[in-house]
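J.: just to be clear, the model below is a prediction. Sequence and coordinates:
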Amino acid sequence: MLTGLWQVADLEREGPIDVEAAAAAMDAYSQAGFTTFDMADHYGSAEEIAGACASRAPHRDGDLQLLTKWTPAPGAHTPATVREAVRRSLDRLRADTIDLLQFHAWHYADPSWLDCLFTLQELKDEGLIRHLGLTNFDAVHLDMVLHTGIEVVSNQVSFSLLDGRAAGAMTEVCLEHGVQLLAYGTLAGGLLTERWLGADDPGADGVRTWSEMKYRRFVEATGGWDRLQTLLRAVRSVAEKHGVSMANVAARAILDRPAVAGVIIGARLGRSEHIADNLRLSSLRLDDDDRETLAAAGGALDPVPGDCGDEYRRPPYLTAAGDLSDHLDELPSPYPVRSGSGGRTRVDSGTMWEDLAGYCRAVRTGDRIAVSGTTATHGDRRIGGDDPAAQTHYVIDKIEGAIEALGGRLEDVVRTRVFVPELADWEPVARAHGRRFGDIRPANTLVQAGLIGSGYRVEIEAEARVGRSRGNVPE
């Protein structure tokens, strides 16, 4: 069990926190055996508090594990700015090495997130980062990162009896690559506890903390308050059987899942602590009947839409604010846009072949966007390693970024052409294409053809029509 410090930022809405007093509150957790703490660069003064705690006796010998995150603003970052961010966290933590640095990417269609990860890998190699992790990555892009060779050991995602997205493709990717999951939201901001059993829906104005605001949106997405109550009754029945709290049951149910290395339980330092209750988790063992009871209640919920982390990338935004206004102002264009002759606009992606052969990544004339044949190339790197599916997903990310830069969306694509050098790769490539275009259904052709460049398993070109009215076309 990890102790989460997200709520430090929430507490600071009421005013500054006494860092030394909060560090002493952390001490109470560590003395009980909870020596791993999770935080982020944007969790208020959480890193400073953790650094103050780690510098106190008896922790100077490094008995604490301090896990933090870097959540950069979207857009380009130089190696110098990445290093500066890591150094800032090190200074706050009063440490020479970050035990686990977890990286968040806002927009996969903007390839600058990869540049950040490559620099973080270099800083890991230098020893400034002991382990490198991700947070809120979906299964496709976790798989892509791993096939690219970035040494990631964990992914921190929402995972609870209310939100089971991580039990699907995410768990499969983790088991394939030996990556561990760190589960947050396991108690759904406290909604999966006795306090809310039998309670009336407080409504959007009746929840107080950021956690409650956020996870009440999860309740709405999964079918509403009555279905939550059905789940709570199931959790209580299991808790009463074992003589433990509902929180213990909710946490143990996720901790027992494949690939889960830890669950993160939030602490409101100096305000609301549950150390004695948390200690009971280590002795709780759920049996098959318990799991069946919980599964039956969970099966009545609507699935949370999308994959892990999608709540930060597309509607419905299941955040405290219900949108991204608390996190960022806007998403910059994935690629710079240039004007051409005849009213054309174009984007380049920076590959060596664009200048060599005199073409652009994509060009827009009127409502039509044409995207050149695109491989899994980023700068001088091949993304996705030798895996055809991972390469395909990155190719589609590049296509999406080019179309977005020119004012369109991936949903505007009306035609794709897919080229594979090895016919044996058709199925993983087609499945990846289907995962991204399954609801869009453009016209498509897949052919076997030789590709220029070493190691490329797929090339795709696309056409999009932007802003066209459906008119009287029948559904």
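T.: Looks like it arrived, so ask away.
J.: going by C-alpha atoms from here, please, whenever you check contacts or count neighbours.
T.: Noted.
J.: would you agree Ile460 falls within a helix?
T.: No: going by DSSP: H, G, I helix; E, B strand; the rest coil, the assignment for Ile460 is strand, not a helix.
J.: one more structure, for comparison:
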Amino acid sequence: MIPRRTLAPGLEISRVLTGLWQIADLERDGRTLDLDAAARAMAPYAEAGFTTFDMADHYGSAEIVAGRFRRAVAPDAPVQYLTKWVPEPGPVCEADVSAAVDRACARLQTDRLDLLQFHAWTFADPRWLDALWLLEAQRDAGRIGALGVTNFDTAHLRVAIASGIRLVSNQVSGSLLDRRFTEKLGPYCAAHGVGLLCYGTVLGGFLSGRWLGAPEPDWDALETWSQMKYGRFIRAAGGWGPFQQLLQAAQTVAQKHGVSIATVASRWVLDQPGVAGVIVGARLAHSAHRADTARLFAFTLDDDDRARIADAQAALTAIPGDCGDEYRTPPFLTASGDLSHHVSQFPAPFTTRRGVDGRTLALSGTVWEPMAGYSRAVRKGNQISVSGTTATHGSRVIGGTDAAAQAHFVIDKLTGALQSLGGRLEDVVRTRIFVSHVDHWEPVARAHGERFGHILPANTLVEARLIGDEYVVEIECDAIVADTITNH
């Protein structure tokens, strides 16, 4: 029996999900895949109790393969199909969201998606929230059973949840080597009923006996995209030497329990707070490790096992940032080391135009700007000033009454204004924070510390009466950009 977990009413998943991302790798460089054979290869997984399959719109033919499995191989099987929508950054409208849902339904040969997971490439552009609200409307219309996200850090999962978006899951990287999910995200998810779905638990196969005692590979000649990606994680965590120590510790634990290194690695992740399931990739019709994976539930890690693993982990360098940062900030821990194979461009979050006296203005489109005669931000020469900013997007207040969530969204808007004028958050030299009540100072200050801790601008925080009872924080900032840009 493979244990199961309820993510949402009517959605019960296997605690080991079968990931279909490797279909894209099998189709790399123009290679073709026998889609019907791949669909038939899904059947043994479902029969063994691994009834939950995870895919995405950009995993090659994964959705099509799953649709053929649903229609021709196992039309009545109790199988869960989890997919993702990963749009390009920029504006999103109802037609875009409807088309994405229609496309996924057509490929999966269904009229209702079990779980749709959304990925945002940048939080500096507030339009990621538009996409989530439009997806909520699709759920209310019965086209989506449940809504999740993928690669959201703790701060922005908090922004979404505090804004009333009903998320049931967050899919992120998590492994013996990448422990970011255990720090803030896992406890937050456990406290708010959001199931963590962890991928990369075996680091593309690196967490296996094959690599124990092996010489450091030629990082430029790896076999799969997964190996290219997780090879970067290994190097970011300190390199091959500390990784070998981790492998040896996992091997000692594995021998004690009569299982594999990969099984120990996945068991450790599965035991962490907030984790609903681990995703183990399958190269359909090429290789299978179902029996080994099923051993996950034949043993438990004891205190000695966890201590041995922790000793090896202590020699590693922590992967930087929070979950999902590898897709948003350098170093990009992706297969190519950048976002070139994911995103074609990042449109400016706000509209810009020329002002008087050589200034460039950034405008957010709020009705208050023309009425009160101001801009969201102004650049003159190499200096940028951003107006007092609240947690407003369109007609909505973002973050509810959660002071930290409001503060994170405000800082996102500051970032978007700076980027629209050729600056970065790292260019900020002063921030001024106004809180509506002194009780809010600490969560707001902590949010400021999370986002500006590596920058350390001059800062002032005061209690002030804000315009609008719904707002608990307002922030403004000044920045100096290193090089003057005359054309924005």
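T.: Okay, I see it. Since we're looking at a predicted model, the values are computed, not measured.
J.: tm score of chain vs chain?
T.: The pair, once superposed, lands on a TM-score of 0.97 when counted by TM-score structural alignment, normalised by the length of the first structure; 468 aligned residues with a Cα RMSD of 1.2 Å.
J.: show me where the stretch 1-150 of the first structure has helices.
T.: In the stretch 1-150 of the first structure, the segments counted as helices under DSSP state H, counting those that start in this stretch are 7-11, 19-31, 46-54, 79-93, 112-126, 139-148.
J.: buried deepest among those helices, which one?
T.: helix 46-54 (a mean of 25; mean count of other Cα atoms under 10 Å).
J.: in the second structure, what residues pair with it?
T.: Residues 62-70 of the second structure are matched to helix 46-54 of the first structure when aligned by TM-score structural alignment.
J.: list of residues touching that stretch?
T.: 20-21, 23-24, 35-36, 38-40, 42-43, 55-57, 75-77, 81, 83, 104, 107-110 (Cα atoms under 8 Å, 6 or more residues apart in numbering).
J.: go on, stretch 302-312 of the second structure?
T.: Outside stretch 302-312 of the second structure, the residues touching it (Cα under 8 Å, 6+ apart) are Pro242, Gln245, Leu246, Ala249, Ala250, Val253.
J.: ok, back up a step: could you dump the helices of the stretch 1-150 of the first structure into JSON lines with distance to Ser469 of the first structure added?
T.: Shown next, in JSON lines, are the helices of the stretch 1-150 of the first structure (distance: least, Cα to Cα, whole Å):
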{"stretch": "helix 7-11", "distance to Ser469 of the first structure": "45"}
{"stretch": "helix 19-31", "distance to Ser469 of the first structure": "58"}
{"stretch": "helix 46-54", "distance to Ser469 of the first structure": "50"}
{"stretch": "helix 79-93", "distance to Ser469 of the first structure": "44"}
{"stretch": "helix 112-126", "distance to Ser469 of the first structure": "33"}
{"stretch": "helix 139-148", "distance to Ser469 of the first structure": "32"}
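J.: trace Leu11 of the second structure over to the first structure, please.
T.: Looks like Leu11 of the second structure stays unaligned there (TM-score structural alignment).
J.: cool, and Lys413 of the second structure?
T.: Correspondence of Lys413 of the second structure to the first structure, assessed by TM-score structural alignment: Lys398.
J.: need the contact list for its match.
T.: Lys398 of the first structure makes contact with Ala109, Asp110, Pro111, Thr374, according to Cα under 8 Å, 6+ apart.
J.: same check, this time on Ala300 of the first structure
T.: Counting by Cα under 8 Å, 6+ apart, Ala300 of the first structure makes contact with Arg227.
J.: SS state for the counterpart of it in the second structure?
T.: Aligned counterpart of Ala300 of the first structure in the second structure: Ala315 (TM-score structural alignment). Recorded secondary structure, Ala315 of the second structure: coil (three-state DSSP).
J.: Ala315 of the second structure and Thr263 of the second structure: what is the separation?
T.: 22 Å (Cα to Cα, to the nearest Å).
J.: where along the stretch 101-250 of the second structure do the strands fall?
T.: Ranges of strands within the stretch 101-250 of the second structure are 113-118, 144-150, 167-173, 195-199, based on DSSP state E, counting those that start in this stretch.
J.: who are the packing partners of the last one?
T.: Looking back up the chat, that one is strand 195-199 of the second structure. strand 167-173, helix 185-192, strand 275-281 (3 or more Cα pairs under 8 Å, 6 or more residues apart in numbering; DSSP states H and E).
J.: and what of the third one?
T.: Using 3+ Cα pairs under 8 Å, 6+ apart as the contact definition, the elements that strand 167-173 of the second structure packs against are strand 4-8, strand 144-150, strand 195-199.
J.: now the second one and helix 127-140, what's the angle there?
T.: To tie it back to what came earlier, the one meant is strand 144-150 of the second structure. Here strand 144-150 of the second structure runs at an angle of 160 degrees relative to helix 127-140 (axes from the mean of the first three to the mean of the last three Cα atoms, to 10 degrees).
J.: before we move on, what about the last one?
T.: Angular relation of strand 195-199 of the second structure and helix 127-140 on a 0 to 180 degree scale: 110 degrees, by the same axes, to 10 degrees.
J.: tell me roughly how far strand 195-199 of the second structure lies from the first structure on average.
T.: Once fitted to the first structure, strand 195-199 of the second structure is off its aligned match by 0.4 Å on average (mean Cα distance after the TM-score superposition for the first structure).
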